[in-house]
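Engineer: Provided below for reference: sequence and predicted model.
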Amino acid sequence: MDIAPAEKPDNHTQRKLQIANIMQQPNVSDPLKKQGLAALSIGATGVVYGDIGTSPLYALQQVFNGPHGVIPSHNNVLGILSLVFWALLIVVSLKYVVFIMRADNKGEGGIMALIALVQRVTSNESRMRWTLVVLGLFGAALFYGDGIITPAISVLSAVEGLEIATPAFKPYVIPISLAVLIGLFLIQRKGTASVGALFGPIMMIWFATLGGLGLIKIIHFPDVLQAVSPMYAVHFFIENRWQGFLALGAVVLTLTGAEALYADMGHFGKHPIRAAWFGFVLPALLLNYFGQGALMIHDASAAANPFYKMVPEWGLLPMVALATVATVIASQAVISGAFSITRQAIQLGYLPRMEILHTSAREIGQTYIPFINWTMLTGIIALVLGFQTSSKLAAAYGIAVTGTMAMTTILAFVVVRGLWRWSWPATLIGMTFFLSVDLAFFSANAMKIVHGGWFPLAVGIVLFTLMTTWKRGRKILFERLHINAIALEPFLAGIAAHPPLRVPGTAVFLTATPEGVPHALLHNLAHNKVLHEKVVLLTVRTKDVPWVPASERVETSPLGNEFYRIKINYGFKDDPDIPQALALCKIGGLEFNMLETSFFLSRETLIATKVPGMALWREKLFVNMARNGSSATAFFNIPTNRVIELGAQIEL
């Protein structure tokens, strides 16, 4: 059984069960009611800013040492610092923190939430909607490529500090990095609830250390503060021209992790994320970048690794340890984000069902998806062994980040036009401004494709193909089921006119076509010649909101002769649990005893054919994805000893 697409309520009499204080989802859109601003801001510092907070380890080093590195002269250093300063202000502060975080889906952010909003403000059959959803899906697919590179480059760059302490450590950098990364992925099954409590305080120490190190260098060489003037960035481009443009491909490394501000909005709320950014994270980052710049102005050789060159010799090993912990935290945030976006994609119908384990009884968002976990680890190990150094990895980093940023900008302005009713001139001016910045960074990073940028693009293309194939395949499957289904009303009339033998108990038939007779019901009646006392036709629908409250969870419609239609509504961040949802029906007078309830599921055998629909290779891919997806029994938390599966063969 597949989740049916969200649909408008039918014309039958419906009763929405009004239930208060039962199974109510947490109000993630307003966490300030439960915790103070300071506590949430510290938590946001630990989770949201891990990625962008570890960028000082490698960003400026890559500017001056990468494939398109520039000479660390006085004017070039000030020009790069000016670019970093204004990029952080325009892209992160203005675009994400101030503007895009306002485009929330009932408190939730991220590109999947934006896709749901876009579907809400555009017509179902419009070409524009299809184009925008495709752009959003490709942006989401690029996230996985970014998610594989981030842990690899972050941990490698931290451990490489051992080489600064003594060259004797160089042969051990890769083994130590791999050991840290493998250990990180091994503990995912156990969850991060206990470790997560330490994230905030540790990252506070990290950012305080970043700011302190930078401030010391700035005090010694205060002339570096001239770089706040945008004229230094302008002069940098005039002097370096094409080389200066290519330098943007490394400058963008200072922005990696900006998407996390938006994606994690639902966990902490807008105000704590904004307070943490403007009150602590942004000043610490700017101090550190300007401190690195001050050091390079007065010692050009420091450009080889300006971050660790700022650290006193006695503090190198402690700094390597702190940096390694910080990069592990940053990696954890990316891994959790991959689990979250996968879960949302499954709910929205873009990926097949997978095994999803909940690692915390209290935190609904803490999940573990084994397939994603081991796939990411395999890719990360391949990257570390293939690229060997953080500098080479940085050559592959950035194109996925900038691609996702551009997609987010386009989708966000469609939403502000559709929901906020901005005028066309204001919408176009705003989108043109931000999109021109995104595309400048993306174009500069496009030069990295031959140096390794092909990797995140390849990952994105593969994931995009899988998601679009699954979505299209489900639509074709739903159409085939609808065409072949027997109309429900004549069937019920026939049952009333010629009643079969009724046996005690309740039978629940899961169906994606609520207006038709489920195949499992027909097979059961044909083979067993009986019906249960109560027969329930159950459809699960996913709506384009993150959470559906308990009061709107269940819709029931009595069909007569002890037949009932039940529709269960979930948001794309809800956890489907059919027995739990059916318990709500007791308030409306329809009670389920699980010991006397049987769940009938159709096990479809899909056959790829040349019938018009999808290309044959995509149909075969869809069939394989369906075959390897987890069962509806596990996904919907149905007791396995109450499930009966009946087969059906469907040609695509």
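Structural biologist: Nice, I can see it.
Engineer: Please make it C-alpha for all contacts and neighbour counts, starting now.
Structural biologist: OK.
Engineer: Which residue ranges of the stretch 451-600 of the chain form strands?
Structural biologist: Counting by DSSP state E, counting those that start in this stretch, the stretch 451-600 of the chain forms strands over residues 501-510, 530-542, 554-560, 563-570, 597-607, given from the N-terminal end onward.
Engineer: Compare those and give me the one nearest I42.
Structural biologist: strand 563-570 (31.1 Å; C-alpha to C-alpha).
Engineer: Distance of I449 relative to L621?
Structural biologist: Here the distance between I449 and L621 works out to 27 Å (C-alpha to C-alpha, to the nearest Å).
Engineer: putting a second one here so we can go through both:
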Amino acid sequence: MAASGTAVEPAGRRRRAALTLAALGVVFGDIGTSPLYTVKECFSEYTGIQPTHDNVLGMLSLITWALIVVVTLKYVVVVMRADNKGEGGVLALMALVASQNNIPTKWRRRLYLMLGIAGAALFYGDCLLTPAISVLSAVEGLTVATPAFQPMIIPIALGVIVALFSVQHFGTSGIGRWFGPVTLIWFMVIAVLGAHQLVQRPEVLAALSPHHAIGFALREKFVAFVALGAITLAITGAEALYADMGHFGAKPIRLAWLGLVLPALLLNYYGQGALILADPTALANPFFNLAPDWALYPLVVLATAATVIASQATISGAFSMAKQAALLGLSPRVHIQHTSASEFGQVYLPVVNWLQLLGVVILVMAFKSSTNLASAYGIAVTGTMLITSTLVFVIAVRKWNWGWPLSILVFGAFMTLDLALLSSNMLKFLDGGWVPLAIAAVIFLCMWTWLTGRAAVAKREQDEALPLEVLLESINPARVHRPQGTAVYLTAFSGNAPRCLMHNLKHNEVLHEHVVLLSIEVPDIPFVSPEGRSQVTHLGKGVHRVVMHYGFMEQPDVPNDLALLEDKGIPFDPMRTSYFVGRNSFVSADKPLLPRWQQKLFLTLSRFAASAGDFFGLPANRVVELGSRIEI
């Protein structure tokens, strides 16, 4: 037994090491490339802070304690405990909060739902800004070698960005295996570059003491408050630690952060601070000025690779978020392509990909430099952080049973810091900060309109629907033709007859030998166990009611799951099974169910919704669509 246990232990360690390495590439790409622009923006014209000895120590201390308090204490220690069956992220958190039975009132559930949608909308804004600022800041390193590269910065950055989005349909399974090793090299290089300068000016290590941050804040007051907007750049990507928890697990992420990422970031930031004290002219680009002349071009290449990886993480995150939103009923169904037969969760959403590319290109062309983009960066990130703190506070009180005093003490501190960071970034509103808010506002309105519109349509359909029992009793065997095979009718309501079934009976007088009335339900959990996948009820006359359950992280595969129900009395022959899907067209009603502006938006969104057949994995040559008009 001892030998067996000893054999299992190294295998477990190897798996954890592999997950930790993989997490480096996917989870830490964004926060890992923050040194490219953070220190430069701390001493920019916007903050107006001069690189004096006390100011450098003060800014380094603020960066240090932002990484310790926000990333380490808040996310790594506390927030990552709030997992929804192992999954993290703002939508998973929203679903977890909504599933709590001890939430007293309906309006509070509605409030938590709105917060989750707002967090998702802000996340999408961040997904556009991250590739733009990351790639631009990496390519700008070329100007350190010679100003002659300046006219080429935007074309090169756009070329990298277009190439990145153009290969998304291949998936990340092929290049993904390189993400971890490349990012590992990146963190090792930035640590060595920082340590080299730190050895020459070790006095900057005094900034590890928080009294430098406090003294800087008391001395500079409003200027220090303005500087928090630049400090935010050091912690962008913190939300990714939580959002990607389901892919790697909490322990590998914590190991990677504490064992490599945090020390490497601090070494680089302190190295940049030491360089600025030795040579204030290095502020033009302190990160690339850390490198000796011979290493500059290789460092630009490595930085570009690191920023591409950071951008890939946000692109993949947007794909996952869009799929979750569609399954939770927060957005129209979208066409999803699976890019890997073995790696779970690797999906490609064409419409999301090309909309992202368009948005990123517009941002690069409009802002033209990473410094200008830094003005827009931060509001979306800090807004999502505040929403996360609020929702986890609810979990602490209602699920963890922390009690009000402890919860208020811990999350009051986190929310105060979140509010300070958000307020500081709001000062940049007119300088570009409005951009992510405008993007988030549009996405929020679309999601909320789709959610309320679908609820209104469901109510209208339910009011007009015929109970199954009534329909079955009204069937006249002498008038109805019953061909062999199985007909599967998709319906949103398991207790009522689907419209497409009623149309088939009314116009064609056809009822197949076996009829499956299939409803798809998505509970507030990421995954559903095989045992809980389906519920089967036999209604007689060859009619069966089936309810399929899918988690919001899963991709429905209806034919595969129906094939598993033969032992429950559901006959299934793929070549003799037809799928009947209602293709509703929505028209304006005399007495609309929604406000006029919301009605028009809902009608517009409905035109872009993918068919139910594509979304649920139905074979195209076995799908029959029957249309109907619904007034809203």
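Structural biologist: Right, received. Where do you want to start? Predicted, not measured: the structure shown is a model, and the values here were computed from it.
Engineer: In a markdown table, list the strands of the stretch 451-600 of the first structure along with mean neighbour count and distance to A458 of the first structure.
Structural biologist: Compiled in a markdown table, the strands of the stretch 451-600 of the first structure are given as follows (neighbours: other C-alpha atoms under 10 Å; distance: least, C-alpha to C-alpha, whole Å):
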| stretch | mean neighbour count | distance to A458 of the first structure |
| --- | --- | --- |
| strand 501-510 | 18 | 37 |
| strand 530-542 | 21 | 30 |
| strand 554-560 | 18 | 41 |
| strand 563-570 | 21 | 33 |
| strand 597-607 | 19 | 28 |
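Engineer: got CSV for the ones you listed, with distance to V548 of the first structure too?
Structural biologist: Conversion of the strands of the stretch 451-600 of the first structure to CSV gives the following (distance: least, C-alpha to C-alpha, whole Å):
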stretch, distance to V548 of the first structure
strand 501-510, 20
strand 530-542, 9
strand 554-560, 10
strand 563-570, 6
strand 597-607, 24
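Engineer: Quick one: average offset of the lengthiest helix in the second structure versus the first structure, please.
Structural biologist: Of all the segments of type helix in the second structure, defined by DSSP state H, the longest one is helix 106-139. With both structures laid over each other, helix 106-139 of the second structure and its partner residues in the first structure are 0.8 Å apart on average (mean C-alpha distance after the TM-score superposition for the first structure).
Engineer: which part of the first structure lines up with that helix?
Structural biologist: Using TM-score structural alignment, helix 106-139 of the second structure lines up with residues 126-159 of the first structure.
Engineer: what does stretch 314-332 of the second structure give?
Structural biologist: For stretch 314-332 of the second structure, the aligned range in the first structure is residues 334-352, judged by TM-score structural alignment.
Engineer: Contacts made by the matching stretch with the rest, please.
Structural biologist: Contact partners of stretch 334-352 of the first structure, identified using C-alpha atoms under 8 Å, 6 or more residues apart in numbering, comprise 3, 51, 112, 140, 143-144, 147, 150-151, 263, 353-354, 356, 365-369, 372-373, 466-468, 470-471, 474, 542-544, 571-573, 625-626, 629-630.
Engineer: Mind checking which of the residues you listed are buried?
Structural biologist: Among these, those classed as buried by 16 or more other C-alpha atoms under 10 Å are 3, 51, 112, 140, 143-144, 147, 150-151, 263, 353-354, 356, 365-369, 372-373, 466-468, 470-471, 474, 542-544, 571-573, 625-626.
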